[in-house]
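>>> sequence and predicted model, in that order:
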Amino acid sequence: MTTSSSDSTSAAASQPGRFRVGVQKFGSFLSGMIMPNIPALIAWGIVTAVVVNVSEFTEAGWEPTNALAGVIFPMIHYLLPILIAMQGGRLIYETRGAVVGAVAAVGVIVGSDHIIDQFNAALPAGEDQLGYVHMFIGAMLMGPLSAWLMKKLDAVWEGKIKPGFEMLVNMFSAGILGFLLLAVGFFVMAPPINWLMAALGTGVEWLIDNSLLPLTSVLIEPAKVFFLNNAINHGVLTPLGTQQADAQGSSILFLLEANPGPGLGLLLAFSVFGVGAAKATAPGAALIHFVGGIHEVYFPYVLMKPALLLAMVAGGMTGVTTNMLLGVGLQAPAAPGSIIAVYVQSLGGGVGNVVGVTFGWVLSAGVTFAVAAVILLSSRKRDMELGDQFSAAIAKTEAAKGKSSSALASLSAGVPSAAADRIRTIYFACDAGMGSSAMGASVLRNKLSAAGISDVYVTNKAISSLPGDADLVITQQTLTERARPKEPQAIHVSVNNFMNAPEYDEVVELVQQSGDDQAVAAGSEAPASSAEHASGTRTAVEPRVLTQDRIRIRAGSATQEEALREAQEILVSAGAVTGDYLQAMRDREATASTYMGSGLAIPHGTNEAKSSIKSSALSVVRYDGGVDWAGDQVRFVVGIAGVGDEHLQLLARIAELFSDESKVAQLEAAASEAELHALLSGVNDN
């Protein structure tokens, strides 16, 4: 949970914030391409370690491992870049984007090889030849770019293809675009990417040769605390480290960001010299950080006392210096940054490498501990006089991350909230303020009611309509930064989905901590219709909003785009929306996913699309084969078009249905549209 400063943010001051958020998003996107493929990198590292170690202990090697060595180059050179390109394409345009992205990646890989082969062929006899460049950066560029172009191209003839020719057009358009992008990758993209990789590699070698590599800690350690490290780690260090590991067997670059030593030293210092909740929670946080590999648990401790960045930088530089002097490194990225992952990836270098890596994290932890101890002791008296600032530091950390975190939430447990006595009004906010937020508000009202809380006002609003009087605002994680300026003094909670987010239980606990004399009776300061929402009473919903002809069951699967089209077609047939509503639904998904949890998605237009809505209506389609909804599995797609707020009661009832596992099971088992309609028809009751 995050609180915003009470001071107004000036336009000039907001520029760094927007830049930080932009870098965070870019880094998160890079992480989204790399992290799902880390298991493949680990597998490659294990194969390499097995082959190398067996060869060291036998003169001629062992025949099975000699044969197994043949997979090392194809995995690192072809498989991993193609997997990365596919994942990047999938993030932009699902399976269709993944396929085109993979084809384009092959072009840049082979194009790079062609350049290297030509260069080596021109070398005088006896000179060292250049090694191939592993196109990780090329894949990270071509995958998303190709998927984006495919998405734009599909939009050009959306709705213009004659029935019966859709598959033909879709297949050939993707194939032709894939061929064109393969050629672009081969002839256009490969040369500059080769140059970039060479320049970055030369820069790293220069830093190492001049003993300047430890200076990278001055950038990396503060970047970690503000969640800006993903852009550095996955955009530069992982590609360069993989190239270096393939050529030399290991890379020190994998240890620049993943070394758990500095974080461990900081948390141990708080365990001994800290005060209040920070001291009480530090031992547990140290275990989570060091063994679990969740580095973000130590970030609040640094933000509570920014001078501790000096300790983190000193420890980081010590670790890098030690690793550089001992010549140690990892075979593949250590992800997550657990000491277990670090040791697994250090085994391929033998006992000496493992010992060197151990010295690296131990010494970095020791230096961080010593410097942090001095800082904590020098301000201990003042810290005790000021009181415990740990909760505010956790809030700052989540604000920097842009979303809530279960790891940070575990630090908050048992820490009194400064805002707990002022929660009076809770707003669920989304882009349009009608679909996902309405359902989330209904789910939270039910949870509050079940906890015996009936005196807190809960409703839903569009982000643009937030009035500035909220005590707590709940948004999807990608929308939090937009909502925060609208409600600068509120607690901001980010959730991954509105249906069954675990953060709801935290909100209930926070409300329970509120003083009874601070709460406001539900609706006592709200319009009558909103009061009805808060108290649980409902006005009638017109039966025409959900009728049997708007309910369908599909035996197979569908893509997210196909599901959006079908929802729009039903709503158009119902006379509820115009043809522009499909693009509005796409725009909404581009802003934040409408996946709600419990196998449910509720696509709807953005707030700017209200002119496309002629009347309120719902469509319900059950896909028994499932829909990949931006990485989440969906079986029920409920399309929404709402005029005014007459659909909100209906959404509240849908939320009740899909938050009950037994009712969801009944909906999944319904054998016909009529049976499904019978189960859903209750949403039209008073």
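Good, I have the coordinates.
>>> please count neighbours and contacts with C-alpha atoms only from this point.
Fine.
>>> you'd agree Gln461 is in a helix?
Wrong residue type there; residue 461 is Lys, not Gln. No - the assignment for Lys461 (DSSP: H, G, I helix; E, B strand; the rest coil) gives strand, which keeps it out of a helix.
>>> thinking it is in contact with Phe428, fair?
Yes - using CA atoms under 8 Å, Lys461 makes contact with Phe428 at a distance of 6.2 Å.
>>> and those two? Which one has more around it.
Each of Lys461 and Phe428 has its neighbours counted (other CA atoms under 10 Å); Phe428 has more, 28 against 21.
>>> name the residues contacting each of Lys461 and Phe428.
Both Lys461 and Phe428 are contacted by Ser437, Ala438, under the criterion CA atoms under 8 Å, 6 or more residues apart in numbering.
>>> and here's the other structure:
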Amino acid sequence: MEQKSSLKVKVQKLGTALSNMIMPNIGAFIAWGVLTALFIETGWLPNKEFATAVGPMLTYLLPVLIGYTGGYAVYNQRGAVVGAIATFGAIAGSSVPMFIGAMAMGPLGAWCIKKFDQKFQEKIRPGFEMLVNNFSAGLIGFALLLIAFKIVGPVVSTLTNAIGDGVQTIVDLKLLPLANILIEPAKILFLNNALNHGIFTPLGAEQVAETGKSILFLLEANPGPGLGVLLAFAFFGKGSAKSSSWGAMIIHFFGGIHEIYFPYVMMKPALFLAVIAGGVTGTFTNQLLGSGLGGPASPGSIIAILSMVPKGGSHLAVLAGVFAAAAVSFLVSAVVLKADKSEGESLEEAQAATQAAKAQSKGQSISAPITEEISTDTVEKIIFACDAGMGSSAMGASILRDKVKKAGLAIPVTNQAISNLQDTPKTLIVTQEELAARAAQKTPSAAHVAVDNFLATPKYDEIVSLLTNKAPQSAITGDSAEPIATEIDLNDVDAVVFAHGQSKGSATMGQETLKAIFKNKQIGIPVSTAAYQELTDFNMKNVLIVSTIANQSAVQAAAPHAQVLIVDSLVTTPEYDKLVARMNK
């Protein structure tokens, strides 16, 4: 068992390392994809002058960026510079785009200069620091450049050609759909970024250089399998999983945050068959119709996917691959959910189980939140940290940023990869529970809060309460905040309003969730959203205003005569189902 766990840790670390070199540079890959799609001879707007930038960008810019990023992750700026120098040696010594060589030489160059500094930094005489630092980086980079030119470049070139030939053989034999048997479960075990950006993006870029498009960009990014699962929950699910599935669909399909459907699959392990069947169907359809993209679709949003279809490619073919995958995934999921006779399982429990599975895949255990004193005196900035610094952490940062603004606090809220964290005081680091130990080790001077789910957690309201001195310090370390109990009868309600500040993202999500519940239960009460300053128009007893704990006082001050439902999360809460269950009792 230990050996198996150790293997999981190694695989996860390797995948994270690869994706962390690619993901910060996805913008460059997309720029290159757009350049290629527009200006090559077969592009949308052929232009020989602009097209001359396509080759150099693929050959030099993208690999150097990867090597620089890989070096920076190991040893900051000095590591980045030496890593870029070493990477260029591999580029110059090869006849193919040197993505694999960049992933090897970037971190290796940084590691070499890091070891040199550790051994000799304290022995440098005062006044000679700049001289030694500059020459050591230059000479070590020079040596690695020559090694990479003579050895790494030719070896990786041969290996790259072999891998490319292997992938092409699989494509020619029509066996590519079988890859989804491994891809779909690996995604839900949180290897999605490693697969898409660590493997398929570099290989796909090389195929684009040769043929103008690549089906590899559609293997992991296809939102169809997840869409099918969420649709099945919307029609055949139970409890909060059913009511929250509509909002999750919007985030998944249009926002491209695939992680949001993982807990739904983890609730019913048989649903792994659904996403596998959907993935195989989607890839088979794409291969049959000749679908492909001109660049990576990141995030995996249908908007990003359609925008990367090159000239000569078919948007309808790509959509067919997505919806074929969704249809098959939906049918299999429907069979699984309809055959399930158990009581509705809590989505919150499933999310916790998902986090536990994610932690197990990394050889970690779920840790308790780290206790820190949190106030405006101790926190000047908030950083959301995850493996890649994108996706769900960006969503979490957006949610908390909105709450911080509504509370009148001028505290910046950003997100980044955990490997890029800097140990700075007066910083609050928000991580998922399985990453808390790594974050604490990397940033011991910062305050830390661990959450089970970036997209729905009461701890955001608790953080804001602590920063505004409206709650005791124990709130952050105790049990999750419970919604204030209310006994609201929908028979006395003529309208439901979700209150929001400047940003109404979560309010809109909640609105769609409750509208779906009402529609399913044939309840004709209108559901809308309104800013806090507009709540005076709804100051009536027959209006129900939905708000979070942190904003309760603002809502009650603006509409004291209205009924108020306080929830821990506007997007996913069991309170909506309880509210409907009380009707007509």
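Cool, the structure landed. All figures in this text were calculated on a predicted structure; none of them were measured in a lab.
>>> can you pull the contacts of Asn296 of the second structure?
Rather than Asn, residue 296 of the second structure is Pro. Counted by CA under 8 Å, 6+ apart, Pro296 of the second structure has contacts Ile26, Phe29, Ile30, Gly33, Thr201, Gly204, Phe217, Ile305, Met308.
>>> that one -> the first structure?
Under the alignment (TM-score structural alignment), Pro296 of the second structure maps onto Pro333 of the first structure.
>>> now Asp402 of the second structure
In the first structure, no residue is matched to Asp402 of the second structure (TM-score structural alignment).
>>> what's the local residue count around Asp402 of the second structure?
Neighbours of Asp402 of the second structure under the rule other CA under 10 Å: 18.
>>> and it, what element?
Using DSSP states H and E, Asp402 of the second structure maps to helix 392-406.
>>> can you give me how far the helix or strand where Ala678 of the first structure lies is from the chain middle?
Using DSSP H and E, Ala678 of the first structure maps to helix 673-680. On the basis of CA atoms, centre = their mean, to the nearest Å, helix 673-680 of the first structure sits 36 Å off its chain's mean C-alpha point.
>>> which residue numbers in the second structure go with that helix?
Aligned by TM-score structural alignment, helix 673-680 of the first structure corresponds to no residues of the second structure.
>>> list the buried residues in that helix.
By 16 or more other CA atoms under 10 Å, the buried positions in helix 673-680 of the first structure come out as Glu673, Leu676, His677, Leu680.
>>> close enough to count as contact, the third one and Leu618?
Right, the one you point to is His677 of the first structure. No - counting by CA under 8 Å, His677 of the first structure stays clear of Leu618, with 12.0 Å between them.
>>> mind listing residues that contact the helix or strand harbouring Thr480 of the first structure?
Taking DSSP H and E as the definition, Thr480 of the first structure sits inside helix 480-483. Residues external to helix 480-483 of the first structure that are found in contact with it (CA under 8 Å, 6+ apart): Gly402, Lys403, Ala429, Ile463, Leu466, Val473, Thr475, His492, Val493, Ser494.
>>> report the buried members of the residues you listed.
Buried subset of the contacts of helix 480-483 of the first structure (neighbour count, 16+ other CA under 10 Å): Gly402, Lys403, Ala429, Ile463, Leu466, Val473, Thr475, His492, Val493, Ser494.
>>> looking at these, which one is closest to Gly284 of the first structure?
Lys403 (22.0 Å; CA to CA).
>>> okay, stretch 148-167 of the first structure sits on what stretch of the second structure?
Aligned using TM-score structural alignment, stretch 148-167 of the first structure spans residues 111-130 in the second structure.
>>> tell me the buried residues in the matching stretch?
In stretch 111-130 of the second structure, counting by 16+ other CA under 10 Å, buried: Trp111, Cys112, Ile113, Lys114, Asp117.
>>> among the residues you listed, which ones are in helices?
Mapping those onto helices (DSSP state H) picks out Trp111, Cys112, Ile113, Lys114, Asp117.
>>> ok, back up a step: can you put the contacts of Pro296 of the second structure in TSV and add distance to Thr211 of the second structure, neighbour count and secondary structure?
Shown next, in TSV, are those (distance: CA to CA, whole Å; neighbours: other CA atoms under 10 Å; DSSP: H, G, I helix; E, B strand; the rest coil):
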residue	distance to Thr211 of the second structure	neighbour count	secondary structure
Ile26	20	19	helix
Phe29	16	24	helix
Ile30	17	18	helix
Gly33	12	26	helix
Thr201	15	25	helix
Gly204	10	26	helix
Phe217	14	28	helix
Ile305	18	27	helix
Met308	15	23	coil
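>>> all the strands of the stretch 551-686 of the first structure, residue numbers only.
Here the stretch 551-686 of the first structure has its strands, by DSSP state E, counting those that start in this stretch, at 551-554, 595-597, 600-601, 617-629, 632-641.
>>> just these: most buried one?
Comparing the strands of the stretch 551-686 of the first structure by mean neighbour count (mean count of other CA atoms under 10 Å), strand 600-601 comes out on top with a mean of 26.
>>> which residues touch that one?
Contacts of strand 600-601 of the first structure (CA under 8 Å, 6+ apart): Thr594, Tyr595, Trp629, Val634, Arg635, Phe636, Val637, Val638, Phe658.
>>> where in the second structure does that strand fall?
By TM-score structural alignment, strand 600-601 of the first structure lines up with nothing in the second structure.
>>> picking that back up, tell me the one of the contacts of helix 480-483 of the first structure nearest Leu648 of the first structure?
Ala429 (13.6 Å).
>>> what packs against the helix or strand encompassing the closest one?
Using DSSP H and E, the element containing Ala429 of the first structure is strand 425-430. Applying 3 or more CA pairs under 8 Å, 6 or more residues apart in numbering; DSSP states H and E, one finds that strand 425-430 of the first structure makes contact with helix 436-450, strand 457-462, strand 472-476.
>>> identify whichever of these lies nearest to Gln87 of the first structure.
strand 472-476 (22.7 Å).
>>> that closest one to helix 436-450, inter-axis angle?
If you take axes from the mean of the first three to the mean of the last three CA atoms, to 10 degrees, strand 472-476 of the first structure sits at 130 degrees to helix 436-450.
>>> what lines up with Phe262 of the second structure in the first structure?
Phe262 of the second structure maps onto Phe299 in the first structure, by TM-score structural alignment.
>>> wasn't its match part of a helix?
Yes - assessed with three-state DSSP, Phe299 of the first structure lies in a helix.
>>> so how far is Lys396 of the first structure from it?
Distance of Phe299 of the first structure to Lys396 of the first structure, given as CA to CA, to the nearest Å: 9 Å.
>>> Pro36 of the first structure now?
28 Å.
>>> Val204 of the first structure -> the second structure?
Checking TM-score structural alignment: Val204 of the first structure goes with Val167.
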